[in-house]
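this one's structure only:
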């Protein structure tokens, strides 16, 4: 049985504090991308009734909560991350009544619901932005956004040299908009900032009206019963005073271009991300959220290094922040051990949970990403894979993905799953150009493939149209012709399937309370090719669990005195093969 450990004991990575029992500290949270989860009305676009109809799948899977990507009113130029009305549901997805029904069904099944919030920018179809265009320069309406005068003769040059994360300039001149009426805007020399698409104008978070509006939006959804918010681009919103030029470029999902050269005049972090002022906003939001019981804030913050990310989860700010350092770590034992250890070090110092994630709607699915021997500049977590790119080894990718997931779920803290990963879905790498919708693909002229490949509707039933995604067979993105083997009904009850592996792992994780365990290195497995960690009950009442991943070229013997509970792949007698993770119970 376990022996309680002190934080200073040799080899201890994380010590669980007994008072840290809130649900969000160890929850497994399942991300739903509403467009692609389930289509209830047959139009080829997923919707809220479709989600409600498939919710028992999630309860059977064993997750604790759902996170839904945006379902608000939107022209869908960036798949809903261009919000036109934060207090209503886009008709493509249903209605507020459908949202209430979904929340009620989740509550019946014991599932929490987290919704997306997009505070850095709105859609250009938001009422505020339409009012700003009509009101003209110098108006209070324009003060809600980042309007500025241009540089150069007649203001014909952008206010600074910033580039959009999606490619191209980060400024749009009002008079050059396609909808600009010639007479009304002919003398309007202003530009507005759009760090993403030109249809996504950045809000001015120095404006008290903007801050008050979003606090009211928080209360609107909290009053309807949501359990928290995932905050999109949580490291954005505040821009450096004076909007200084910056010669670097940010990759599609937030990583600074590796070629960026840091200097006093040109810092590595751009002057529009991870500014200190964002923390004042989140302290204010935390006060709003804390007036409701057990509600949370989750930061999507692509911030490096990890100690700066930990600032977002200080006791009066966010409850969680996505650990993208873990997601982007190559399939290498030493690097995985290092990022796990540092993640606990910085988060434990703030008494915050460490949050683990391997896939989401912005990155290449890890069943494909790990199908390469190393992450390259061309094919990495932040870039898509197209038909002309090197293709991943599907068998290797799935084997490693299963091992990586079992390693992740064996770690104390909260874990996020992306829809379809429980089916072992790979990236759709063969999508033709004409069906792609990601603005990144359009704004870079196809030089960056974008994120459509991880957003393809998921397969439910092998023998039905659109694999059961839609009753009519319609699908807003085409599904691969060979996905029948991945369908949920083809895997349910089949021993060794990826779906059954996830179900077993989540059940054992809950039974053994791995999410609230203390964690230490295994003293006898210090191989450079093995990650070997021991999960211990802080109270010393449950048997230890070994979490062991072999990333080396040769099988590694399971230590004596351990009995296997879960394995990501077949073992070779008492040996753990390459790219396999096991959980084992101490018996000796």
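Done, it's in. Keep in mind that what you see is a predicted model, and the values were worked out from it rather than measured.

drop to CA atoms for contacts and neighbour counts, all remaining ones
OK.

Residue 338 - how many residues pack around it?
Residue 338 sits with 12 neighbouring residues when counted by other Cα atoms under 10 Å.

scratch that, residue 121
Tallying neighbours of residue 121 according to other Cα under 10 Å, which is how burial is gauged here, yields 27.

which residues does it contact?
Residues counted as contacts of residue 121 (Cα atoms under 8 Å, 6 or more residues apart in numbering) are 82, 194, 200, 201, 202, 203.

hold the first one in mind and look at this next one:
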């Protein structure tokens, strides 16, 4: 048995992106792509003001190409008052000065395409900022006006309209309704600064067609659609109280009861319209749904052939580190998505969830959106968490379909738990009076150079969220080319994934014990040991091991790839 070379060159051989290319059905790039999420605020800051920016992204793209990814996805960089870190959009076709200019975006796009990386951007259609001109005009207009009809305004209940129109709660905590001076109420499923648009209004639909065209004409390769299971609400806006253990975005609800503000059938008409629009453009432009919908058989409706191309597999993200649970969710995922001709889109971390290097070592329940702070029960074991995270990533990247990586996970970054209270910025923290920590812990600016100010995030040492001192050892320059580092593991895994065609492969299950996830994908056998006892390693050439050196066994919390004899 031999260990494969630790780092394989991933950037060589790449070609620039040409939108004139047309793929044959079934071979589109997005079916097998590994897509890297950039959270612009926290990726790289060239101006030194403590907030990441578009020029900073451009300056660091070579490192992402060397990692071996296929595309980048940028969280919002639009004009915004930043009440929710840019997900409160005040201008859908403007770049916020915090992040640069439209020329900076064009330069970033061009450099990405030169490196062979496609560019996906966020679109936030469920709600706008309350500072958007559309909403300001609605506030200035009378009840019943065309301007008010852009958003969901309603009269209140009670003898004088003093009660909210229904009992809905905001995702961030507190009521989902705010009353304005003339007595009407407006709906905001998120913060009060994020009023929900009324997607029953044809005017709203036409505005977003124009927005999509603006960015497609500018050369973007697709959109990640925020809150893709929202937008349409049930007729009459009936009262609804979700199960106590459900996630803030609807995850964990597997009953036949559908919340009246999530996963309504009317959203599919919107995405069929958008798919038709994207089909007018060359280059296999893509739509990816952020849809917290269960069960997976229901989520598959978002990726039918005439709707979206991808949907994040949050059921997989929320699966515990258990062989039985992992086998079940992989089987269900492949069956559900292949049944509509779509790939499964695997994911373990993003800007809304506890990083999986911590989440997989929690010992208490932690619903999505709650976050982890110093007083949270079930604090993670950092050593165990990183070990499991590496194993979980090695398992995920061996599965057929597409996969998403969140910035910093290739460095093994854990959740930042001990943020000072006065540094927190997530609306969840404020709207729950500190009962929920929210998402700041997964959004701390990432480290590039261990000995530099702000660990290379910028040259000034400023950082919009404080970075922990121990992140010096996680910095990219401390890991690049280092055998056994998490960065080297990711680089090798992505290279091997491409070499052996895992994305277009198929699963053939193997039985190596109740605590083991084992399968063949083409020529490669994948073994993930989720138990506490070592498992005998079959004969073959070891290509990748996520944990400690092998001696004929797969250790606990370890994944191995090997070529079978």
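Ah, there it is. If you're wondering where the values come from, they're calculated on a predicted model, not measured in any experiment.

returning to what we had before: tell me which of the contacts of residue 121 of the first structure is nearest to residue 424 of the first structure?
Comparing those against residue 424 of the first structure with Cα to Cα places residue 82 closest, at 29.7 Å.

these two touch, right, the closest one and residue 196?
No. Checked against Cα atoms under 8 Å, the pair residue 82 of the first structure and residue 196 is beyond contact range at 9.7 Å.

corresponding residues in the first structure for stretch 54-70 of the second structure?
Stretch 54-70 of the second structure falls opposite residues 48-64 of the first structure when the two are matched by TM-score structural alignment.

buried ones in that stretch?
Counting neighbours by 16 or more other Cα atoms under 10 Å, one finds that the buried residues in stretch 48-64 of the first structure are 48, 49, 50, 51, 52, 55, 58, 61, 62, 63, 64.

circling back to that earlier point, could the contacts of residue 121 of the first structure go into TSV alongside secondary structure?
Compiled in TSV, the contacts of residue 121 of the first structure are given as follows (DSSP: H, G, I helix; E, B strand; the rest coil):
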residue	secondary structure
82	coil
194	coil
200	coil
201	coil
202	strand
203	strand
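
Return the member of these nearest to residue 410 of the first structure.
Using Cα to Cα, the shortest approach to residue 410 of the first structure within those belongs to residue 82, at 36.1 Å.

Just give the closest residue to that closest one, not the sequence neighbours.
Spatially, and ignoring its direct neighbours in sequence, residue 82 of the first structure is nearest to residue 123 (4.3 Å; Cα to Cα, 6 or more residues apart in numbering).

Next: residue 516 of the second structure.
The spatial neighbour of residue 516 of the second structure that comes closest, neighbours along the chain excluded (Cα to Cα, 6+ apart), is residue 529 at 4.7 Å.

measure that neighbour to residue 521 of the second structure for me?
17 Å (Cα to Cα, to the nearest Å).

quick one: which of the two has more around it?
Each of residue 529 of the second structure and residue 521 had its neighbours counted (other Cα under 10 Å), and the higher figure belongs to residue 529 (28 against 22).

Which position in the first structure pairs with that one?
In the first structure, the residue equivalent to residue 529 of the second structure is residue 550, according to TM-score structural alignment.

cool, and residue 387 of the second structure?
Across the alignment, which pairs residues by TM-score structural alignment, residue 387 of the second structure is matched by residue 399 of the first structure.

Its match: which element?
Taking DSSP states H and E as the definition, one finds residue 399 of the first structure inside helix 394-409.

Pull out the buried residues from that helix.
Buried residues in helix 394-409 of the first structure, defined by neighbour count with 16+ other Cα under 10 Å: 394, 396-409.
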